[in-house]
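Novice: Sequence and predicted structure below; questions after.
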Amino acid sequence: MAARQPHYRVTILVLGDLGRSPRMLNQAWALAEDGAAVSLAGYHETPVDRAVAEHPRIRLHRVRSLDRAREGRSRILFLLFSAWRAAFLGLESFWLLLARTPRADVVLVQNPPSFPTLLAGWLAARARRSLFIVDWHNFGYAMLALRLGPAHFMVRLAKACERWLGSQADAHLCVSAAMRDVLTREFGLPAAVVLPDRPRELLPLLPMTARSAAAHRVLSRAGFVLPQDAALAVCPTSWSADEDMDLLLEGLQRWDSQGAPSPLPRLCVVITGRGPLREAFEQRISGLCWRRLTLRTAFLDPADYRELLCAAHFGFCLHRSTSGVDLPMKLMDLFGARTPACVLDYGECLTEQIQPGVTALTFRTSQELACRIDQLLAGFPDDLQLLAQMQCNIQAACTETWQQVWQREAAPVFHRVLRSA
């Protein structure tokens, strides 16, 4: 593979930490496997998966990162700081695409963040006579509405700009059929291709009866002690505003307080990841006392993270879509490890990724979450019938890897636009 000459070049721009951008890492890896020479640009804050970092066709480029506006600032200060940050990152990104990377046949950008990603990618692509493709993970204006409210004039302006800049692209990928419908109906982009998230690899199935021993080994390496009579749950998160960690905490407190502490099962919850809201959450839980629950936060390297997912009895997914049409990538990490999940139900779009009651249990309130934990732990530790059945259901339903889906859905998009250039 290393000796073959690349038959096209792609530059990928991610205005986020590459190590915590699994979909774009997967894009880079799939493109390289397809024969492309890939320049992957983004923040270098956490380690990049070795399969990408050491791929002979992928070269990493650093974009200087700037902290986001802190929570608690007034709207005026938030907007002023965000505008200055966008201008700085826009110039940084444009110069990188224009002068610090080889000329590409295709510039692929992740959206959001929309500003300045879409503008920098589009201008650089046109200046270097490259094709411009957008991979829509969500909508930038919907993320902005979390801070300003959906009726704010800046949110309406952001949507108009995002729609216009999006219309300048030569092709579009998106994460869900529901998002494709919005792109068609509200953005006037009828040709978006759905590229659903799938696990990079389907990890070997570890039976529920063997997971406690595996959990002890994994946690001991991370410096944690798993009580002998405790189940392990993992919550993969990016610690961003579109994950409802308050609801998780309320649900865990309800579960911990109900019933007598013995002989009810104990639970250890490990919340993984790194992001802007982690420190505030850790401060909040530092003074809490638990009767039968242990709560820890950790950031693991990719290999230990995958092993933790395989060892967990079940997982939590607290993604709450800002647009109602994006899907949680972290859930695919759990399914790739054949690990059942409790999933926050934020709307009909979620059924594109899960089968409620079959591959995952859903909840909307903290009381429902506490009940779901009880359901999953029924019979612990020796007779985990529901978890074992869900594990088999996931294995039957989740049979495709990212590479297989990418070759079927995305590869024709790149090949088509290259032929038409």
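Specialist: Nice, thanks for sending it over. Values in this document were obtained by computation on a predicted structure and should not be read as measured data.
Novice: use CA for all of it now, contacts and neighbours both
Specialist: Will do.
Novice: Sketch out the helices for the stretch 151-300 of the chain, chain order is fine.
Specialist: 153-167, 177-185, 208-221, 245-257, 278-285 (DSSP state H, counting those that start in this stretch).
Novice: How far off centre is the last one?
Specialist: Read that as helix 278-285. On the basis of C-alpha atoms, centre = their mean, to the nearest Å, helix 278-285 sits 21 Å off its chain's mean C-alpha point.
Novice: What lies in contact with stretch 297-316?
Specialist: 47, 49, 203, 205-206, 208, 211-212, 214-215, 218-219, 222, 231-236, 270-274, 282, 333-334, 337-343, 376, 387 (C-alpha atoms under 8 Å, 6 or more residues apart in numbering).
Novice: Quick one: buried ones out of these?
Specialist: For these, a burial check counting by 16 or more other C-alpha atoms under 10 Å picks out 49, 203, 206, 208, 211-212, 214-215, 218-219, 231-236, 270-274, 333-334, 337-343, 376, 387.
Novice: Tell me which entries of the contacts of stretch 297-316 lie within strands.
Specialist: Ala231, Leu232, Ala233, Val234, Cys235, Pro236, Val270, Ile271, Thr272, Ala341, Cys342, Val343 (DSSP state E).
Novice: The first one and Asp304, how far apart?
Specialist: The gap separating Ala231 from Asp304 is 18 Å, by C-alpha to C-alpha, to the nearest Å.
Novice: was I right about Thr117 contacting Gly16?
Specialist: No. With contacts counted by C-alpha atoms under 8 Å, Thr117 stays clear of Gly16, the gap being 10.3 Å.
Novice: what's the helix or strand where Trp122 lies packed up against?
Specialist: Taking DSSP states H and E as the definition, one finds Trp122 inside helix 117-127. Under the contact criterion of 3 or more C-alpha pairs under 8 Å, 6 or more residues apart in numbering; DSSP states H and E, helix 117-127 touches strand 8-17, helix 75-95, strand 106-111, strand 131-136, helix 153-167.
Novice: So what touches it?
Specialist: 13-15, 90-91, 93-94, 97-98, 106-111, 130-132, 134, 162, 165-166, 168-169.
Novice: Next one for the comparison:
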Amino acid sequence: MVVVTIVVLGDIGRSPRMQYHTATLATQGYECQIVGYEGSKPIKEITDNKKITIKTLRDCPPFHNYVPRLIAYILKTLWQVITLLFCFMFMKRSHFILVQTPPAIPALAVCWLYCVMHNSIYVIDWHNYGFTNMAVTLGEQHKLVRISNWFEGYFGRKANFNFCVTKAMRKDLKQRWDITSTIVLYDRPFDSFSSTPLHFKHAFFKKLSKQYPVFATTTNSENSTVFTSCLPNGLIALKQSRPALLVSSTSWTEDEDFSILLSALKEYNSTVTELPNLICVITGKGPLKDYYNKLINDYNWKRVTIITPWLEPEDYPVMLGSADLGVCLHTSTSGLDLPMKVVDMFGCGLPVAAYKFQALSELVEDGKNGIVFTTSQELAEHLIEWFKDFPNDQERHNCFRKNIEQNFQNLRWHENWVQHAQPIFQCNFMDVIKKS
């Protein structure tokens, strides 16, 4: 049996694209080993599949607490080299290594070395660039940024095959580093991301109301939530007087400027126009979450309520499928990747307001399946226009949802993967190695 090792130098549970690769490879008959760090719970298609083995890496010690930043980075890199090589020693021999980048250092070099030693096929899946991520905090001229740029180009050219997430990235890989053999594999929603039936919404909101009172009615009725009610005949109905539901997912990092959404919500909160109350659910984990939670709690909200829960993998699609509009703050350090969160939203039939950057048009068509913005003022205007006359006037909303269904939901992750990625793994890998 052909063995494929998928390498994620990060939290496996927060790496959806690599989890989807793994799950699909297993359904196609390959034996899979996915390597990465523990943290969030992986999807059940990973944990429940006997053809998939999860190999966890030992977390890096907090060197940055004891030594200067540059030395800490060197020590972290050495730690990752050693732990990754050690992990490879106790795995089944792999015929294919599929590695995610970023992070590029040291994963690309270690995986290439393994492939040379074991005559395996080396495949890179480009999600973004590591050097552009570094440049956000260090500056473009920093030595580490320049080293990372060289590193990614050098080991990127060593790959037998490359996947990337946009046509713009494929073009840039060719121009920047002369990396060819690149296949554009667009993110597509996994089967778990679909529209949420009304009775599922009702049960979901009832469950959430036990932890978040904003979802409960003032009477705490067992048969209703702030959005839904159970009729005497047992059918579920949406309330005419319900608030609007806005949802966003963020990593709470510097490459997603949450202050844009916060400012837009303040504008919505203070507008004199008749608008529905708005419940804003912002999911995700990250270093800036506590900072923004304090800003949220210190503000005098009147018609807006913001909560920041962490949703389990099985609950997140239900939330997206229950919302009235999604917001994406992803700006892309390279301008060449696309946000997976928008793909998930489209999978659930949810229109999106997304921050505009270079490659976004490959996913979001302004005025058709979403709306774009570049400032908090523009986002505020979109929110006010979108929820004007809510929930009575749904014509525009339904038009967006129809476009999403017709132009996006027809091709899911599995079918797209079989069409574009499977030929690589069906090739005669010994011949490919001899020719490379």
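Specialist: Looks like it arrived, so ask away. Just so it is clear, the structure is predicted and the values come from calculations on it, not from any experiment.
Novice: hmm, back to that, how about the helices of the stretch 151-300 of structure 1, which one is nearest Glu54 of structure 1?
Specialist: helix 208-221 (24.9 Å; C-alpha to C-alpha).
Novice: That closest one - contacts with which helices or strands?
Specialist: strand 230-236, helix 302-311.
Novice: ok, now with 10 Å
Specialist: strand 230-236, helix 302-311, helix 385-397 (3 or more C-alpha pairs under 10 Å, 6 or more residues apart in numbering; DSSP states H and E).
Novice: Need those in TSV (columns: distance to His319 of structure 1).
Specialist: TSV is the format used below for these (distance: least, C-alpha to C-alpha, whole Å):
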stretch	distance to His319 of structure 1
strand 230-236	10
helix 302-311	17
helix 385-397	20
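Novice: among those, which is nearest Arg292 of structure 1?
Specialist: Comparing those under C-alpha to C-alpha, the one sitting nearest is strand 230-236, at 8.5 Å.
Novice: That closest one aligns to what range in structure 2?
Specialist: Mapping strand 230-236 of structure 1 onto structure 2 (TM-score structural alignment) gives residues 243-249.
Novice: Let's verify the aligned partner of Pro113 of structure 1 in structure 2: helix, strand, or coil?
Specialist: Aligned by TM-score structural alignment, Pro113 of structure 1 pairs with Pro103 of structure 2. With DSSP: H, G, I helix; E, B strand; the rest coil as the basis, Pro103 of structure 2 sits in coil.
Novice: List the contacts of Pro103 of structure 2.
Specialist: Pro103 of structure 2 sits next to 8-10, 126-131, 133-134, 148, 152 when contact means C-alpha atoms under 10 Å, 6 or more residues apart in numbering.
Novice: any idea how far the spatially most central residue of structure 1 is from Leu318 of structure 1?
Specialist: In structure 1, the residue lying closest to the centroid (C-alpha atoms, centre = their mean) is Met329, at 3.8 Å. Note on Met329 of structure 1: its distance to Leu318 of structure 1, by C-alpha to C-alpha, is 11 Å.
Novice: Overlap of the contact sets of the two?
Specialist: Pro236, Thr237.
Novice: that older thread, give me the nearest residue to the aligned residue in structure 2 for the residue nearest to the centre of structure 1, chain neighbours excluded.
Specialist: Using TM-score structural alignment as the criterion, the counterpart of Met329 of structure 1 in structure 2 is Met340. Spatially, and ignoring its direct neighbours in sequence, Met340 of structure 2 is nearest to Asp187 (6.7 Å; C-alpha to C-alpha, 6 or more residues apart in numbering).
Novice: What does the one you found correspond to in structure 1?
Specialist: By TM-score structural alignment, Asp187 of structure 2 lines up with Asp197.
Novice: got it, and Lys302 of structure 2?
Specialist: Checking TM-score structural alignment: Lys302 of structure 2 goes with Arg291.
Novice: thought that match was touching Ser257?
Specialist: Yes. In this structure, Arg291 of structure 1 is within contact of Ser257 by C-alpha atoms under 10 Å, at 7.4 Å.
Novice: anything in contact with each of Thr117 and Gly16 of structure 1?
Specialist: What both Thr117 of structure 1 and Gly16 touch, as defined by C-alpha under 10 Å, 6+ apart, is the set Gln110.
Novice: Give me the more crowded residue out of those two.
Specialist: Taking neighbours as other C-alpha atoms under 10 Å, Thr117 of structure 1 and Gly16 compare with Thr117 leading, 23 against 19.
Novice: distance of the more buried one from Val182 of structure 1?
Specialist: From Thr117 of structure 1 to Val182 of structure 1 the distance is 20 Å (C-alpha to C-alpha).
Novice: Now do the contacts for Lys167 of structure 2.
Specialist: Neighbouring residues of Lys167 of structure 2 by C-alpha under 10 Å, 6+ apart: Leu173, Thr182, Ile183, Val184, Leu185, Tyr186, Leu336, Asp337, Ala359, Glu362.
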